[in-house]
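S.K.: I'll drop the sequence and a predicted model, then ask my questions.
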Amino acid sequence: MPDTPADVSAQDLVVAIDGPSGSGKSTVARRVAAALGLRYLDTGAMYRAVTWWALEQGVDLADTERVAQLARELPLELGTDPAAPTVAVAGTDIAAAIRTSRISAAVSAIATNLGVRAELVARQQAVAREGGVVIEGRDITTVVAPDAPVRVLLTADERVRLSRRALEVHGSDDETAVDATRDQVVRRDADDATVASFHEAADGVDVVDSSLLSLDETVDAVLKLVEARSGVRA
């Protein structure tokens, strides 16, 4: 960690957060953005939105060219208020629809489509260039915002991540719920790892392991990194 932070204003600050499924990056990123008065961008929601749009139109997700074209045409509207982020396509609110098991089971086919990735990364980079934002997802610290003054890999033990996702999806983290969640988490990470890097920190990326941390402690750890790297305080 540098002895002196970069000279960055809050309005120009970009905080890039990567991490595997269940690492808590969405919740942590929203809390960090709210604490700093920044916008929040959930890049995973963008891939889920393309998935929803393709399925709604009856497009075969294996038709990579057609799906990539859909991504380029996607009339996506993202609200970046961390207190109430929104996702809409062609004016239709799909924030709840993209979190269903139907979308979760299909989104890897979209996330590993290189044509889709190229389009969505370009949109994400446009947001990053505006500054004043916390961006979370996959490849954020290395591809979307490699020059961000604050780059964090948020990780956790696999069993912890499975437990968190089971609680989120099933309301329980007993063995049955964890087993029901395992494929979604482990398979999704394995699929996405073929086109994105989010398990190992690149040079200059700080690691926060939240396995033994509460949500508040994890948020505090990231905020301390933000201050150390950029000088911006909550």
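M.R.: Yes, it's here.
S.K.: Please count neighbours and contacts with C-alpha atoms only from this point.
M.R.: Will do.
S.K.: Quick test: name the residue nearest the centre of the protein.
M.R.: Centroid check for the chain by Cα atoms, centre = their mean gives G137 as the closest residue, at 2.3 Å.
S.K.: From the chain's centroid, how far away is stretch 49-58?
M.R.: With Cα atoms, centre = their mean, to the nearest Å as the basis, stretch 49-58 stands 19 Å off its chain's centre.
S.K.: Going along the chain, name the helices of the protein.
M.R.: 25-36, 43-56, 64-73, 101-111, 114-130, 158-170, 175-182, 188-192, 215-230 (DSSP state H).
S.K.: buried sites along the fifth one?
M.R.: When you say that, I think you mean helix 114-130. 115-117, 119-121, 124-125, 127-128 (16 or more other Cα atoms under 10 Å).
S.K.: do the same with the second one
M.R.: Applying a neighbour-count criterion of 16+ other Cα under 10 Å, one finds 43, 45-55 buried in helix 43-56.
S.K.: Among those residues, which pair sits farthest apart?
M.R.: T43 and L55 (19.0 Å; Cα to Cα).
S.K.: Presented hereafter is structure B, for comparison with structure A:
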Amino acid sequence: MAEKARTGRLVVAVDGPSGSGKSTVSRRLATALDASYLDTGAMYRAVTWAVLRCGIDPQDAGAVAKAAEEVELTIGVDPAAPHFAADDVPVDQEIRGPEVTAAVSAVSAVPEVRRLMVNRQREVIAAAERIVVEGRDIGAVVAPDADLKVYLTASAEARAQRRSAEYAADVVATAADLARRDRLDSTRTTSPLQQAPDAIVLDTTELGIDEVVHRLRELLDGPVAP
């Protein structure tokens, strides 16, 4: 795999729950590999934003599916400046807000939404020569033939601490929300949060971002200088 890590087509799948560090790790890894970067979770958040903007109940699967089919997503895959727009409206800040966060698991659980998004994700992957893709079902569903599949995890406490620091939120409330999302994401019928059988599991609880990126580069390219 070492030669592929330097040149040629390359797909890296990074999965894991919220707060495991996958977004920051994936962006830094993509930059190091001169690759594109796709945050699939942001795609579901953008659809959720569109659903809420239309006043649709996230539990109304039919209406949610219709909104997902009609919304036009613009996806920027530069790891230095990833961006999303829904119907030409920039939504990078809006999709990280509490309303979207509270509703995204319900929207993501709609089978038609997942079918539409997985198809779009595969289109983005196919169009890129080299790409790092992060999400919850990339190695198992979206890109089962990825050159490297990694499942990042961390303790519940570490994940809550990281996410609360990121959003300046209460740690206890953040931990409860992460537990809720884990439960919903892991038990949904279509493409649940899951570790691909051949994925490499990496616990990031005691690791810094640079250490995690370093380890992934070692997996791709053999030992690299510190």
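M.R.: Yep, that arrived. Model, not experiment: these values are computed from the prediction.
S.K.: just to revisit the earlier point, kindly reformat the buried residues of helix 43-56 of structure 1 as TSV and extend each row with distance to D63 of structure 1.
M.R.: Below are these laid out as TSV (distance: Cα to Cα, whole Å):
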residue	distance to D63 of structure 1
T43	22
A45	21
M46	19
Y47	16
R48	17
A49	17
V50	13
T51	12
W52	15
W53	14
A54	10
L55	12
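S.K.: Go through those residues and say which is closest to E168 of structure 1.
M.R.: Of the buried residues of helix 43-56 of structure 1, the one sitting nearest to E168 of structure 1 (Cα to Cα) turns out to be A45, at 16.2 Å.
S.K.: tell me the contacts of the counterpart of the closest one in structure 2?
M.R.: Aligned counterpart of A45 of structure 1 in structure 2: A42 (TM-score structural alignment). Contact partners of A42 of structure 2, counting by Cα atoms under 8 Å, 6 or more residues apart in numbering, are 84, 95.
S.K.: I'd like the distance between A42 of structure 2 and C54 of structure 2.
M.R.: 18 Å (Cα to Cα, to the nearest Å).
S.K.: cool, I200 of structure 2 as well?
M.R.: For I200 of structure 2, the distance to C54 of structure 2 - Cα to Cα - is 40 Å.
S.K.: Skipping adjacent residues, who's closest to the corresponding residue of structure 2 for A29 of structure 1 in space?
M.R.: In structure 2, the residue matched to A29 of structure 1 (TM-score structural alignment) is S26. Excluding the flanking residues, the one nearest S26 of structure 2 by Cα to Cα, 6 or more residues apart in numbering is V132, at 6.2 Å.
S.K.: Let me see the contact set for the one you found.
M.R.: V132 of structure 2 neighbours (Cα under 8 Å, 6+ apart): 11-14, 26-27, 29-30, 35-38.
S.K.: ok, back up a step: same list (the buried residues of helix 114-130 of structure 1) but as a markdown table, adding distance to H199 of structure 1.
M.R.: Listed next are the buried residues of helix 114-130 of structure 1 as a markdown table, based on distance: Cα to Cα, whole Å:
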| residue | distance to H199 of structure 1 |
| --- | --- |
| G115 | 23 |
| V116 | 22 |
| R117 | 18 |
| E119 | 23 |
| L120 | 21 |
| V121 | 19 |
| Q124 | 20 |
| Q125 | 21 |
| V127 | 24 |
| A128 | 22 |
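S.K.: quick one: G115 of structure 1 from V59 of structure 1, how far?
M.R.: 15 Å.
S.K.: And for R39 of structure 1?
M.R.: Taking Cα to Cα, one finds R39 of structure 1 at 33 Å from V59 of structure 1.
S.K.: the more surrounded of those two?
M.R.: For R39 of structure 1 versus V59, the count of surrounding residues by other Cα atoms under 10 Å is larger for R39: 24 against 15.
S.K.: Quick check: the nearest residue to the more buried one once chain neighbours are set aside vs A16 of structure 1, distance?
M.R.: Distances taken as Cα to Cα, 6+ apart put V133 closest to R39 of structure 1, at 4.4 Å, once the chain neighbours are dropped. Separation of V133 of structure 1 from A16 of structure 1 (Cα to Cα) stands at 9 Å.
S.K.: any idea what S155 of structure 2 aligns with in structure 1?
M.R.: That one, S155 of structure 2, aligns with D157 by TM-score structural alignment.
S.K.: Please apply the same query to R9 of structure 2.
M.R.: Match for R9 of structure 2 (TM-score structural alignment): D12.
S.K.: Not counting its neighbours along the chain, what's nearest that match?
M.R.: G131 (4.2 Å).
S.K.: And for P197 of structure 2?
M.R.: A140 (7.7 Å).
S.K.: which one in structure 1 is aligned with that neighbour?
M.R.: Under the alignment (TM-score structural alignment), A140 of structure 2 maps onto T142.
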